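*Asks:* Provide a 3D model corresponding to the input given below.
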Amino acid sequence: MTKKLDYDSLPTDLTTSPSHTAVRTKFYVLDTNILLHEPLAFLNFHEHNVIIPMVVLEELDAIKDRQKDVSRDARVAIRSLENALKDATPEQILAGVPLNRLQGNHQADGTLAIFADYELRQADSALSLTENDHRIIQAAIELQKQHREHKVVLVTKDINMRLKAKGAGVKYVEDYRTDQLIDDIRFLSKGFQEVEGSFWEQVGEVTSVQEGRDTFHEVERELLPNVFHNQYMIDDDETFAGRVVGYNDKHVRLLDLGYERMMGYSAWGVHPKNIYQAMAMHALLDTSVDLVILTGPAGSGKTLLALAAALEMVVEKGIYEKIIVTRNTPEIAESIGYLPGTEEEKMAPWLAAITDSLEVLHKNDESMESSLNFIMKKANIQLKSLNFMRGRSIQNAIVILDEAQNLTASQLKTIITRCGTNTKIICSGNLAQIDSYYLTAVTSGLTYIVERFKDYPGSATVNLNGVVRSNLAQYAEENL
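*Replies:* So this is what the prediction gives:
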C-alpha cells in the first residue's frame, strides 16, 4: 500500500534553509508544456520548490517516441529529471530533492519533487480527472490546501488551462516568463533611432574624422544615451543617416552613411523603397555583420530584400558559396514525410514566399522558368526543413530563416549555433502573425534574440516600418 505523503511534515531544512530566510519559498507546479518549451525549466526557479505531477511524466513518456521535433525536448526533459533525482530514495523524491547539489551553471537552490496525483479522488474535484490537464489542476489545488502558508503557483503556457485553473480554484496561475526579456512588444528594439527634425541641429558641434573613404563623427554620449552597436541613426529631415560603430561613457562614434547614398543602394536589381529598407539592405550587404534580424509587418519586403542580398553576395560577389533557406513547418504538418518527393520538394509548399520572391526578381526575364532553374543551381539554393538542421555545421553560406516568429528561443539557438566560418544568418519574421499555440509576441524566440543580440557587434536589427506590397495590403495591415 502506498503511503500518502504529508507535505506539511517536510524536514524544515528543505523549506527554511538559511538561503531561504529572506523570501518565503513558493511551490511551482509545472505543466508538461513548460518542460517541452524548455527541458531544464525546473532549474530556473531559484530558491523556490518545483513540483512535477506524475501525469506530466506520463505525458512526456507518450511524446518522447513521436516522429516530431518536440519528442527530442521530451527526451531531454526526462533525462534531466532523471539526472536530478537518480540518487534519491522514493521518500526523498516525494518530499523534495535539493537542486543545489546538481552541477552546472544554474542558480537553483530549492527542491524538486514528484507529486503522486494518482491518489486524487474524483469526489474531491469539480473537474473530470480522466483528462490530464484536470489532474494537473487538481494537483495544484491539493498542494494549495497542504501549503496554506506558502504560495502555490501553477505554471503553464496553455491559456485555456490557465482559465480553467482559475475557475477551479487555483489562486495563482502564471505563464512561464523566464525567457521573456520585455513585458510589452512596444519596448522591443527597432534597431534604429529617429531624431526629430535635423540631426545636426540636435547634436550641435561634433568631431569628424576622415578614414579612407569613410567619415566618422563623435558626439556627446548624453545626447544619445540609449545606443548600442550597429544601431542606425536617421532624422526626420532626411539629411542624415549613420550607424553606431562604438561608444563609451563620454562619446558615441557614428559612421556617416549618407541618406541619399543609402537610398541609392542596389542588390540583384532591387532598390530600397524607403529608408527602412535602405538600412536593412546596408546590414544585409555588410560582411562584418554575421546576424541580421528583420522584423516588420507583412508586405514590408523582409523576404525579398534577404533573398536579393543573398543572391548578390553569392552569385555576383562570390563571398559565400550557397544559400540555405529554412523555416519551421506548422505543428499540424511538422512531419513532412507524407508529402511526395525529396526534402526540397516537400519543403517547397512551406517556402513558397521564397519562390514568389524569386519570380518577382526575374519576372522581366525572357524565360522566367529557365532563369529560376539557372539561379537555383548557380546560387546553390537549398530548401531545408528546420527539423533536419540539428547537428549540422554550416560553412561559407547564407542561411535565411523565414517566419522566425514561430520559433522558441531554444530552436533559434539550435540554428544559430550551427553557423560556422564565413556564414551569415538572416532571421525574418512578423510578430503579429504567430501561429504557435504557446508563443506570444513577447515570448517568441524572435523577440528573444532581438533583445539578446541588440548590442552584439556582429549583429544588426532593422524593423521595416511600412507596407510596400500594395495599398490594399497596407490598408489590411492597419485596419484588420
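
*Asks:* CA only for contacts and neighbour counts going forward, please
*Replies:* OK.

*Asks:* For residue 73, give me its contacts.
*Replies:* 35, 36, 37, 38, 39, 64 (Cα atoms under 8 Å, 6 or more residues apart in numbering).

*Asks:* Sort out which residues of the helix or strand harbouring it are buried, please.
*Replies:* Using DSSP states H and E, residue 73 sits within helix 69-85. Across helix 69-85, burial judged by 16 or more other Cα atoms under 10 Å covers 69-78, 80-81, 84-85.

*Asks:* and this one, so I can compare the two:
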Amino acid sequence: MEKIFVLDTNVLLHDPMSLNAFHEHRVVVPMTVLEELDHIKDRRDKDVSREARIAINAIDKILFSASPREIQEGVNIPTSRESERPGTLAIFPDQLINHDTAAAFLDGSEQQANDNRIINTALHLQVKNPESYVCLVTKDINMRLKAKGSGLENVEDYRRDRVLEDIQYMAKGYEYLPGRFWDSINEVETLREGSQTIHVLDRASLGPLHVNQFIYDDSGFVGLVRAIDGERVELLDLCRDQLMHQSMWGLRPRNMEQAMAFFLIAQQDIDMTVLTGPAGSGKTLIALAYGLHAILEEKRYDKLIVARSTPPIAEDIGFLPGTEEEKMAPWLAAFDDNLEVLHGTDESPFSSIEYVKDKANIQFKSLNFMRGRSFNNAYIVIDEAQGLTQFQLKSIVTRVGSNSKIVVLGNLAQIDNKYISPLTSGLTYLVEKSKNFPHAGIMHVNGIERSRLAAFAEENL
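*Replies:* Sure, this is the predicted structure:
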C-alpha cells in the first residue's frame, strides 16, 4: 500500500532533517507549512528561527531544479542506501481546497486557520487516494484530536526521535542486584593490574549492560563495567567504603548514587558525563565541586563554563542591562547557591566565592551564543538540559574541543518545552545514544538530599 505522510510545521522545527525519515514513501508539505516556516525564520527566538531556516534549506535542496508540475506531483528524495527505493517530496497548494470536494472541510477562527488548512490537506488526500494510507504527522496533541474528530483515519506523532518506548527503560548508569552478586555467577577469571582487581565474566550471566555501568549488591560488592568484548565482560572491583569516603572540594557523597557519580565524573578518560535525577539530588553540586577541584587543585583545565538555555528575555522581565554574564545571572543563580553551600562555612563566604569565581575563571554563557565556537582546555557544565531538543544538544556537544570535559545535567520531570516530552527530550536521546561510548558516563542520581520538605514535595506533590 502506498503511504502518504502530510507533515505539520512543528515536525520540521523539531527535526529539520525529518524529510529523510519516511524512506520510500510520499511526503507532502502543505503550502501553509512553508508560509509558517517563512514567518518563523525571522523570529527573535534564535533556536527556532535557525531550525526553520535549516528546514527550508533542506526542502530547497530537494526541489531546487524541479519544475512546478514536478513539485506538485513529487520529487525524489536522495537516499544514501542504493538498495532503498527513494521516497518523494511534494508541495501541496492547500489554499485551493474548498467546499466543492467530497472531503470534510474545516474553517474557523483566525488563530486556528493554519492548523485547519493543514488538516484539510490530509482530508482532501484521503478522499482523492482511497487505496492509499494517508497520515497526518504532527507533534501537536490538540491538532491530532481535531484531525481524528474531522474524519481523518490516520494521525501520528513524529516517532523517529524516540529512542525508547517507555522512559522507565532509560539507562540509569547502574544496576542494583538484591542479595549477593556472586551467588548468580558460575565462572569468573580474576586478574590483577597494579592495585586494581579485574573480574572477567560471561556476558550471558549478567543481562543487558553498557560500558561504564556500575553493578552493586546488598553484600558490599561494587563493580564497574570497564569493557565488553563479545561474550566477555570486564568488571573493575571497587571498594564501597572508599567510594563513600571520596571528597572533592570539601564535598562528600551522602548516598550510593552520589558516590558512583563522584567516581564517574573524576575519570580522566571520560570526556562526557550525563547526570540525571530529581531536584535536590545533588547533580549541580557534584558537577561544580569536581570542576573547582579539577581546575584549582589538579590544574587540568583553564576555565569553567556554565551554560543553560534561556527563555525569550523580553517576554519575562524585559531586557536586562550589562554584560552577558550579568544578563545570565537570574538563570544561573543556582550555581551561586551551590557555591554558597561549598563555601558557606568559610570565615568570609562572599570573599571566598568571588575569589573562586576569579581564580577558576568561571564564565556564564547562554547556549544561544555557544554555537560556532570551540572550547579547548575547558570544563563545561550544561544545566537544565531536559528542555533541549536532540538537534540542540548535538550542536552543543560538538563544540567541545581538545582536553575538555562536558557535564550535562537535567531532570526529565521538569520539562517546560511544550513540544518536548521525556521520551523525545534531547537528554533522553543523549543518554541512550552515548551509553555504549567508552568515553561517556551516565548516572541517575537518586535520593533527595536538599531537605525533608523537598523530598516530600518530589514524592507527593
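
*Asks:* Among the buried residues of helix 69-85 of structure 1, which one sits closest to residue 436 of structure 1?
*Replies:* residue 70 (12.8 Å; Cα to Cα).

*Asks:* Apart from its chain neighbours, what residue comes closest to the closest one?
*Replies:* residue 36 (6.7 Å; Cα to Cα, 6 or more residues apart in numbering).

*Asks:* Nearest residue to the counterpart of residue 47 of structure 1 in structure 2 in space, please, no chain neighbours.
*Replies:* Aligning on TM-score structural alignment places residue 47 of structure 1 opposite residue 24 in structure 2. Leaving out its chain neighbours, the residue that sits closest to residue 24 of structure 2 by Cα to Cα, 6+ apart is residue 87, at 3.7 Å.

*Asks:* what's the matching residue for that neighbour over in structure 1?
*Replies:* Using TM-score structural alignment, residue 87 of structure 2 pairs with residue 110 in structure 1.

*Asks:* And for residue 364 of structure 2?
*Replies:* By TM-score structural alignment, residue 364 of structure 2 lines up with residue 383.

*Asks:* Next: residue 436 of structure 2.
*Replies:* Match for residue 436 of structure 2 (TM-score structural alignment): residue 455.

*Asks:* thinking its match is in contact with residue 228, fair?
*Replies:* Yes: contact criterion Cα atoms under 8 Å: residue 455 of structure 1 and residue 228 qualify, at 4.9 Å.

*Asks:* So between those two, which is more surrounded?
*Replies:* residue 228 (22 against 17; other Cα atoms under 10 Å).

*Asks:* Residue 260 of structure 1 in helix, strand or coil?
*Replies:* Assigned by DSSP: H, G, I helix; E, B strand; the rest coil, the conformation of residue 260 of structure 1 is helix.

*Asks:* can you check the one 5 residues further on too?
*Replies:* Each residue gets one of three states, and residue 265 of structure 1 gets coil by three-state DSSP.

*Asks:* all strands in the stretch 351-480 of structure 1, in order from the N-terminus.
*Replies:* Counting by DSSP state E, counting those that start in this stretch, the segments of the stretch 351-480 of structure 1 that form strands are 381-385, 397-402, 423-429, 459-463.

*Asks:* Mind putting those into CSV with distance to residue 247 of structure 1 and mean neighbour count?
*Replies:* CSV is the format used below for those (distance: least, Cα to Cα, whole Å; neighbours: other Cα atoms under 10 Å):
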stretch, distance to residue 247 of structure 1, mean neighbour count
strand 381-385, 38, 20
strand 397-402, 29, 25
strand 423-429, 25, 25
strand 459-463, 16, 26
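
*Asks:* Kindly reformat these as a markdown table containing distance to residue 272 of structure 1.
*Replies:* Below are the strands of the stretch 351-480 of structure 1 laid out as a markdown table (distance: least, Cα to Cα, whole Å):
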| stretch | distance to residue 272 of structure 1 |
| --- | --- |
| strand 381-385 | 23 |
| strand 397-402 | 19 |
| strand 423-429 | 17 |
| strand 459-463 | 13 |
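
*Asks:* quick one: which of these is nearest residue 199 of structure 1?
*Replies:* Smallest distance to residue 199 of structure 1 across the strands of the stretch 351-480 of structure 1 (Cα to Cα): 19.6 Å, for strand 459-463.

*Asks:* which residues does the aligned partner of residue 170 of structure 2 in structure 1 contact?
*Replies:* Using TM-score structural alignment, the partner of residue 170 of structure 2 in structure 1 is residue 188. Residue 188 of structure 1 makes contacts with 182, 447, 450, 451, as judged by Cα under 8 Å, 6+ apart.

*Asks:* what about burial for the residues you listed, which qualify?
*Replies:* 182, 447, 450, 451.

*Asks:* Help me confirm that the last one comes into contact with residue 189.
*Replies:* Yes: taking contact to mean Cα under 8 Å, the distance of 6.8 Å between residue 451 of structure 1 and residue 189 places them in contact.

*Asks:* List the residues that contact residue 390 of structure 2.
*Replies:* Counted by Cα under 8 Å, 6+ apart, residue 390 of structure 2 has contacts 161, 424, 425, 426, 427, 429, 430.

*Asks:* Shared with structure 1, which of those residues?
*Replies:* Retained in structure 1 (both residues aligned by TM-score structural alignment, their matches' Cα atoms under 8 Å) from the contacts of residue 390 of structure 2: 161, 425, 426, 427, 429, 430.

*Asks:* Aligned to the second one, what sits in structure 1?
*Replies:* Aligned by TM-score structural alignment, residue 425 of structure 2 pairs with residue 444 of structure 1.
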